[in-house]
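[1] Predicted structure and sequence below. I'll ask about it afterward.
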Amino acid sequence: MKYKLHTDIAFAGISHHNSDISELEKFRFEEETEILNDAREHFKGVVLLQTCNRIEIFVQGDAESLKKYLKEKGRTGFWIKEGCEALKHLLYLAAGMDSMIVGEDQILGQLRKALALSQEKGTSCPVLDLCITKAVHAGIEVRKRTNINNGAVSIGSAAVKLAEELIGTLSGKHILVVGGGEMGKLVAQALSAKELTAIYVTNRTFNRAKLLAEEIGGKAVMMDELYHYISLSDVVISCTGAPHPVIKAEPLTDALDKIRWPLDETKRPLILIDIAQPRDIEEKVKEIESVKLFTIDDLKSVSDENMKLRRKEAENAEKYLLEEHRQFISLINRAAANEPLADLHTWAEAIRVRERDRAVSRIGKTQYSVSEVIDDLTKVLVKKLLSDATIAVRGCAESGDIRSAENLVLAITRGKTCTRKEDLED
């Protein structure tokens, strides 16, 4: 059976699958609230998801309009999905099937956060609320039913694994974590299992760095001591939410020169891993002698290994998601009946009030008890009158036949059916 979605839904964006870190940076929307408010002028609803390795925009609207809108905003190279394919993508996304690190859990929180911001700014809509809430629920359930996230590494722990591969072992090393947010916490937790000599944590808000350092047995340092502690470290993993680089080439060069002993022929090697988006570390840092800079693009080897380990679980997850996809389509189609049903009930309420007022005027102003009886009677009458019609409209929508649902409401409210050519062709 071929399923069809009868509500305009379109998603577009770029991710680690088809773009590198520089392309992600160019595509990113710096002012999320601004773009949400602007897009809301063009679509019934809009939600924006921006993570370290993907930028996606979800709208209730058609794909061509979304494509045109993004091009007007100077965005190119994006994929676009609509209808049932868009819903399937959202399910796979929430399940961690589309993530760089297959099965990772962070995407669930990121989807919730994106929806919460959209709701707070008034740019979401009932259809997108339902889409994302349903997808998150499915994502939680698929993790319960399969082992897709058992031992799954996050981007943060993948960065730690990369550092370990690059220098052989982290045992006895000094590591600096720049950033005390969600990603910084994941990095720090992964590092706490290693036999390090020291873990330093710094953040723009010192109290947050202090709390994280206490949790993992590390040392919190002030942000204005950043370069000093970089110079003391073997590895630096940076993951702040800053809109601009926090580690720059010139002050880093000065800091590294200060710790060089007079008889040293070469500088001690330093590994910098930047998993922030936008990037935390200036590209020019690569030019510094003995400094090696790595970004999210370099984590793909860890992702490939992760995928091999989870391929069987991914197959089990896919079976569940296919069934969820069918139910998802039915759910969204059913919800599509809400607008025509609202029209139906508004129409019926208008009739109820009109007939009640006529009856009251005939009875007389002194007969309040009679007017109350009539008011109750008309309410019950309308409710029973619309009961069967409501079931019929929802049934049409749930089966994917929203056009018949709309025609039924038109037939009731206007005494005629819709006879547009495109309707007849359906």
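    That came through, no problem.
[2] make it CA atoms for all contacts and neighbour counts henceforth
    Fine.
[3] Thr123 contacts His42, doesn't it?
    No - Thr123 sits out of contact with His42 when judged by Cα atoms under 8 Å, with a separation of 10.8 Å.
[4] the more surrounded of these two?
    Counted by other Cα atoms under 10 Å, Thr123 and His42 do not tie: Thr123 has more neighbours, with 24 against 15.
[5] The residue nearest to Leu170 when sequence neighbours are not counted: how many residues sit nearby?
    By the measure of Cα to Cα, 6 or more residues apart in numbering, the closest residue to Leu170 outside its immediate chain neighbours is Glu164, 5.7 Å from it. Residues near Glu164, counting by other Cα under 10 Å, number 15.
[6] what sits up against the helix or strand encompassing Glu164?
    For Glu164, the element it lies in under DSSP states H and E is helix 155-167. Contact with helix 155-167 is made by 100-101, 170, 183-184, 186-187, 190-191, 235, 237, 271, 273, 275, 299, 302, as judged by Cα atoms under 8 Å, 6 or more residues apart in numbering.
[7] Second structure follows, compare the two:
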Amino acid sequence: MNKHTSRIAIAGVSHHTADVMALEAFRFGDEPAFLAAAQKKFHGVLLLQTCNRVEVIVEGDAGSLREFLEEHGRKGFFLLEGREALHHLLSLAAGIESMIVGEDQIIGQLKKALADGEAAGTASTFLALCINKAVHVGIGVRKNTRINRGAVSVGSAAVLLAESEIGTLEGRHILVVGSGEMGLLVAQALAAKQLTAMYVANRTFGRAVKLAEKIGGKAVRMNELYRYITLSDVVISCTSAPHPVIHRQPLKEAMLARCWPVEGHPRPLIIVDIAQPRDVEEGAGAIDGVRLFTIDDLRQVNEQTMSTRRAEAERAAAYVNDELELFIRQLHRKSADDCIAALHTWAEAVRLRERDKALARLASADDRTIEVIDDLSRVLTKKILTDATASIRTCAEEGDRSTAEALVQALIRGTTVNDPLEHPETPE
């Protein structure tokens, strides 16, 4: 494996193998503290946390990353290194790995992970190069395929799920809890429905007001939350709070106010909790009349829409593979540049030393003579290194870093260049 591509390792959990509880258990609540701890062990580290994945991206080796995560009590995670890690990163940005295939939010989430790492001082130049390449590929996929045509976000998938459960949202009262990016996506999806009323609640009332104004809804203060739960048919919660914001006991009391006069049972309330960590307290789904859904239940929405985008996903995968090869060649060129720079630094030192010796022997040399000798030594050095430089570049660009380095050492130190077949490279 080439030295440059093996510098990246990724570990984490996602919707592919983990349910809501497993995602919650793996999540890092204090991101700055986590980045600070990881910085002591890795040259660079980024943390990507979304509603359906938690991934740690490091400039370092997979073994060290596994050890670090296990020390922090994490288990059951996938672990990728080198080429596989780069392929995963590019596929992630392309939307291929998303729960809702083709969704666009992952690009912004990758940018945020990089920005957070830069703010914390943990985003190395190499990791920034990898993330920026992934974002570039993600944008390219969406321009060159139709993978996001008709695709839904997690937010709009939550709306589709609620609609499938209740029959129609026309004439209904909907409460959205959370006014961040996901809350906006939910509200935008709801705006297309013929609702009787849409309420927006948020811990910061000013943000609730701004979102409500955008979609023609009503802003709600959090201390009025359960009153508006009583009035609503559907609640979609998507805050970034580190703890539940909808609690079991007050929800139970709110449901009592929804009881039918004769039957004594409350009118059904659909709650879709797409927050990570969860917004709704454990056990709330057992309350009479409450039908609670989480991001685990959104998988069926993806299955229903995936068939229409399967061919586009295959085209996107081919695009990712092509871009991965280009990126690896780019990294190999960087590897070649490093080797060649070492060789030319050594050669320049030899040239200057021998030039100065020659000029010392010509004690009375005039400026013209000095200029000629300097030019001659420079041209000779360049011509002598031409073939060696080409061989080093070819080896490095093909991923054979060890032979490239051996060629440089043979020229600089006079060592023997072993047959590369005696030390085969690990296939990329």
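    Yep, it's here. Because the structure is a prediction, the values reported are computed rather than measured.
[8] what about the residue nearest to Leu170 of the first structure, distance to Ser154 of the first structure?
    For Glu164 of the first structure, the distance to Ser154 of the first structure under the criterion Cα to Cα, to the nearest Å works out to 15 Å.
[9] Same question for Lys421 of the first structure.
    Using Cα to Cα, one gets 53 Å for the distance from Lys421 of the first structure to Ser154 of the first structure.
[10] Have a look at those two and say which one is more surrounded.
    Under the criterion of other Cα under 10 Å, the comparison of Lys421 of the first structure against Ser154 puts Ser154 first, with 24 against 8.
[11] about what we covered before: give the buried residues for the helix holding Glu164 of the first structure.
    155-163 (16 or more other Cα atoms under 10 Å).
[12] so which of the residues you listed comes closest to Glu324 of the first structure?
    Ranked by distance to Glu324 of the first structure (Cα to Cα), these are led by Ile155 at 27.1 Å.
[13] mean deviation of the strand or helix carrying Leu48 of the first structure from the second structure?
    Of the helices and strands defined by DSSP H and E, Leu48 of the first structure is found in strand 45-51. After superposition onto the second structure, the average distance of strand 45-51 of the first structure to its aligned residues comes to 1.5 Å, using mean Cα distance after the TM-score superposition for the first structure.
[14] what's that strand packed up against?
    Judged by 3 or more Cα pairs under 8 Å, 6 or more residues apart in numbering; DSSP states H and E, the packing partners of strand 45-51 of the first structure are helix 32-40, strand 54-60, helix 106-121, helix 126-145.
[15] Please tabulate the buried residues of helix 155-167 of the first structure in JSON lines, including the columns distance to Glu56 of the first structure.
    Shown next, in JSON lines, are the buried residues of helix 155-167 of the first structure (distance: Cα to Cα, whole Å):
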{"residue": "Ile155", "distance to Glu56 of the first structure": "18"}
{"residue": "Gly156", "distance to Glu56 of the first structure": "21"}
{"residue": "Ser157", "distance to Glu56 of the first structure": "24"}
{"residue": "Ala158", "distance to Glu56 of the first structure": "23"}
{"residue": "Ala159", "distance to Glu56 of the first structure": "23"}
{"residue": "Val160", "distance to Glu56 of the first structure": "27"}
{"residue": "Lys161", "distance to Glu56 of the first structure": "28"}
{"residue": "Leu162", "distance to Glu56 of the first structure": "27"}
{"residue": "Ala163", "distance to Glu56 of the first structure": "29"}
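[16] re the thing from before, tell me which of the helices and strands packed on strand 45-51 of the first structure sits most buried.
    Highest mean neighbour count among these (mean count of other Cα atoms under 10 Å): strand 54-60, with a mean of 23.
[17] which residue numbers in the second structure go with that strand?
    Under TM-score structural alignment, the match for strand 54-60 of the first structure in the second structure covers residues 53-59.
[18] longest helix anywhere in the second structure?
    Among all segments of the second structure classified by DSSP state H, the helix with the greatest residue count is helix 310-361.
[19] so that one versus helix 125-144, what angle?
    Regarding helix 310-361 of the second structure and helix 125-144, their directions subtend 140 degrees when assessed with axes from the mean of the first three to the mean of the last three Cα atoms, to 10 degrees.
[20] just checking, what packs against helix 310-361 of the second structure?
    Using 3+ Cα pairs under 8 Å, 6+ apart as the contact criterion, the elements in contact with helix 310-361 of the second structure are helix 83-94, helix 125-144, helix 367-397, helix 401-413.
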